[in-house]
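Engineer: model the following, please.
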Amino acid sequence: MTAIEVNSSIVIRRPSADDFTEIKDFVRKTCENTRNTYGEHDWNETPLEEGTYEEMMERFGAGNILLGFLDGILSGIVVLTQKNTEKFRHVGNLTLSLLSDDLIGSLGKELISRMILTCKGKGVIRKVNLRVREDLFKIQEIYKSLGFYEEGSLARDVCLNGMFYSTLLFGRSID
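Structural biologist: Take a look at the predicted model:
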């Protein structure tokens, strides 16, 4: 997949080895503000500082990461993870990280849409799951506008600064 220019300021594309330093900087920034990462993946579980680009790509798989650039600056990443077991191979778990919550309606929406198109093209992933904290209403509405539906919740699933939040589970069939 080559870079896809959505409008004059947003570009969505797969990562290359040349992006690795910028990806590490982005992850550092988004880890500082855990509010800007939505999904089940936690960047802290991926030791990019000590790792290499090749190790990152091996962990996530080619085509399972898309980068979003806003005015030439890496401003969003969408990652699709999946289990290797046969019975769960058809399910992808989506995580979106953005530099700012303000980007969810533009860059975030476009990143998720492109990842769904990538899944459709490969034909392996047949269902995409994601998680969202119960208090992030705007993000829930974006997911619903992309065809996701609420499937359940996990009580007290997330603890931030001593506050517990339930996680809502969303899913979307893509076949």
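Engineer: can we go C-alpha only for contacts and neighbour counts from here?
Structural biologist: Fine.
Engineer: which positions in the helix or strand hosting residue 80 come out as buried?
Structural biologist: Taking DSSP states H and E as the definition, residue 80 sits inside strand 73-81. Buried residues in strand 73-81, counted by 16 or more other C-alpha atoms under 10 Å: 74-81.
Engineer: packing partners of it?
Structural biologist: helix 20-32, helix 53-60, strand 65-70, strand 91-98, helix 109-122 (3 or more C-alpha pairs under 8 Å, 6 or more residues apart in numbering; DSSP states H and E).
Engineer: next, the residues that contact stretch 15-32 from outside, please.
Structural biologist: Applying C-alpha atoms under 8 Å, 6 or more residues apart in numbering, the contact partners of stretch 15-32 are 36-37, 43-44, 48-49, 52-54, 65-67, 74-75, 97-99.
Engineer: before we compare anything, build this one as well:
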Amino acid sequence: MKEISVNGKRVIIRKANKSDARALIEYLNVIAGESDFLTFGTGQIDISTEQEETFIENSLRKENALFIVAEINGKVVGNLNFSGGLTQRTAHIGELGVSILKEYWGNGIGRELIEYLISWSRNSKIIRKINLRVRTDNKRAINLYKKLGFSKEGIVKRDFLINEKFYDSLTMGLLID
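Structural biologist: Just a heads-up that it's a prediction; the model follows:
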């Protein structure tokens, strides 16, 4: 667990737990309508509380997975999910996904979540590389990832299709050792 202050508010960053399932589904449904930079949009979150509980429990059991939330006064305002590979040959790498409620953009919460992941990865002795993909027009996120040490690795053409328009994504990676 880690605590930070954002605009005088106490933000707690901690591992997700089973009891967060309902709040996380509500959170995902809100952020789905706040940004087109996500891999999902409004009305595309179709999971039950039980399915989310199972997802969280599975993340907690794996040595190469991390699921954390940022909360203010008990309300989820951000999350980060990292899932490592499923086989021995890919267990050392994984992909991160991070999101923050729009009203908290620009306050450093996303940076704190990613820094938590980087620290956790270095201490894990399993994770050797963190991967991500980001839309090429999401300059704000790309700049943050660069500041945190991620390197550009390639472009995936037509990776997103939103309202009949294609968007490319940039793959980025951070070597842990």
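Engineer: the strand holding residue 80 of structure 1 vs structure 2, average distance?
Structural biologist: For strand 73-81 of structure 1, the mean deviation from structure 2 after alignment is 0.8 Å (mean C-alpha distance after the TM-score superposition for structure 1).
Engineer: span of stretch 144-159 of structure 2 from start to end?
Structural biologist: Across stretch 144-159 of structure 2, the terminal residues are separated by 21 Å (C-alpha to C-alpha, to the nearest Å).
Engineer: hmm, who's touching it?
Structural biologist: Stretch 144-159 of structure 2 is contacted by residues 111, 115, 166-175 when judged by C-alpha under 8 Å, 6+ apart.
Engineer: can I get the buried part of those as one ChimeraX selection?
Structural biologist: Buried members of these, defined by 16+ other C-alpha under 10 Å, are picked up in ChimeraX with:
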select :111,167,168,169,170,171,172,173,174
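Engineer: farthest-apart pair in the contacts of stretch 144-159 of structure 2, please.
Structural biologist: Farthest pair in the contacts of stretch 144-159 of structure 2 (C-alpha to C-alpha) is 115 and 166. Separation: 30.9 Å.
Engineer: roughly how far does residue 54 of structure 2 sit from residue 34 of structure 2?
Structural biologist: Taking C-alpha to C-alpha as the measure, residue 54 of structure 2 falls 26 Å from residue 34 of structure 2.
Engineer: kindly apply the preceding question to residue 10 of structure 2 instead.
Structural biologist: Counting by C-alpha to C-alpha, the gap from residue 10 of structure 2 to residue 34 of structure 2 is 23 Å.
Engineer: more neighbours: the two, which one.
Structural biologist: Taking neighbours as other C-alpha atoms under 10 Å, residue 10 of structure 2 and residue 34 compare with residue 34 leading, 16 against 13.
Engineer: quick one, what contacts that one?
Structural biologist: If a contact means C-alpha under 8 Å, 6+ apart, then residue 34 of structure 2 has 101-102 as its contacts.
Engineer: show me what contacts residue 160 of structure 2?
Structural biologist: 39, 166-169.
Engineer: can we see that at 7 Å?
Structural biologist: 166-168 (C-alpha atoms under 7 Å, 6 or more residues apart in numbering).
Engineer: out of these, which is nearest to residue 60 of structure 2?
Structural biologist: For those, the nearest to residue 60 of structure 2 is residue 168 (32.2 Å; C-alpha to C-alpha).
Engineer: before we move on, back to that, and which of the buried residues of strand 73-81 of structure 1 is nearest residue 123 of structure 1?
Structural biologist: The closest of the buried residues of strand 73-81 of structure 1 to residue 123 of structure 1 turns out to be residue 80 (C-alpha to C-alpha; 14.0 Å).
Engineer: alignment lookup: that closest one to structure 2.
Structural biologist: Here residue 80 of structure 1 is matched to residue 82 in structure 2, going by TM-score structural alignment.
Engineer: what sits against the residue nearest to the spatial centre of structure 2?
Structural biologist: With distances taken as C-alpha atoms, centre = their mean, the residue of structure 2 nearest its centroid is residue 98 (2.2 Å). Taking C-alpha under 7 Å, 6+ apart, we find residue 98 of structure 2 in contact with 79-81, 110.
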